[in-house]
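Engineer: model the following, please.
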Amino acid sequence: MSALIPIREHGGDGVSDIKLDKLAYSLDNFAAAVDLSKEKVRQHIERGELVPSYVDHKPLIMREEGERWLRSRPSERPERSIAP
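Structural biologist: Next up is the predicted model:
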């Protein structure tokens, strides 16, 4: 999960572009980054599996938390239970 943000830096020789990794993601952007719906991301938050940080009332997923959460996901596809 490495979105780069272009930043303009003014130096002695003019302007150059630097790129910084995005530090946090809105729920919409995090969902897009991991190819899930926003509702699915909210479900993981409600279960306490994914922990947002808040700026005022806005939930943000910190880059490190998103990476931790992804690493904690199963590496094998879970079996589906078939209802009798």
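
Engineer: going by C-alpha atoms from here, please, whenever you check contacts or count neighbours.
Structural biologist: Noted.

Engineer: spatially central residue for the protein, please.
Structural biologist: Phe30 (3.7 Å; Cα atoms, centre = their mean).

Engineer: the helix or strand hosting it: which residues count as buried?
Structural biologist: Taking DSSP states H and E as the definition, Phe30 sits inside helix 27-33. Using 16 or more other Cα atoms under 10 Å as the burial criterion, the residues of helix 27-33 that qualify are 27, 30-31.

Engineer: here is the second sequence; please produce its structure so I can put it next to the first one:
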Amino acid sequence: MNAPKISYSIPEAAEATGYGETTIKEAVRCGDLTPRYANRKPVILADDLQQWVASLPIVSPTERKRGERSWTV
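Structural biologist: Sure thing, here's the model as predicted:
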């Protein structure tokens, strides 16, 4: 029986979200994610990681103010 993960290391959090480690570390630095420490190793709680992803903007920053896309198909 596999127990659900309750925390992630920085590399695991990056893999779980599809973002890079730099993005996860930046979220920690900005205070958007709060690490807990097991000895010296920072871990991100699974609930915190899910809340952070859910709080990300729905509209891409590459979309223009008038709703125009900055890319074409």
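
Engineer: tell me how the two chains score on TM-score.
Structural biologist: TM-score for the superposed chains, counting by TM-score structural alignment, normalised by the length of structure 2: 0.79, backed by 64 aligned residues with a Cα RMSD of 1.6 Å.

Engineer: what's the closest of the buried residues of helix 27-33 of structure 1 to Glu67 of structure 1?
Structural biologist: Lowest distance from Glu67 of structure 1 to those (Cα to Cα) belongs to Phe30, with 10.8 Å.

Engineer: tell me the contacts of the aligned partner of the closest one in structure 2?
Structural biologist: Using TM-score structural alignment as the criterion, the counterpart of Phe30 of structure 1 in structure 2 is Ala13. Counting by Cα atoms under 8 Å, 6 or more residues apart in numbering, Ala13 of structure 2 makes contact with 21, 24, 44, 49.

Engineer: narrow those to those in helices?
Structural biologist: Among the contacts of Ala13 of structure 2, DSSP state H puts 21, 24, 49 in helices.

Engineer: what segments of structure 2 are helices?
Structural biologist: Here structure 2 has its helices, by DSSP H, at 10-17, 21-30, 46-55.
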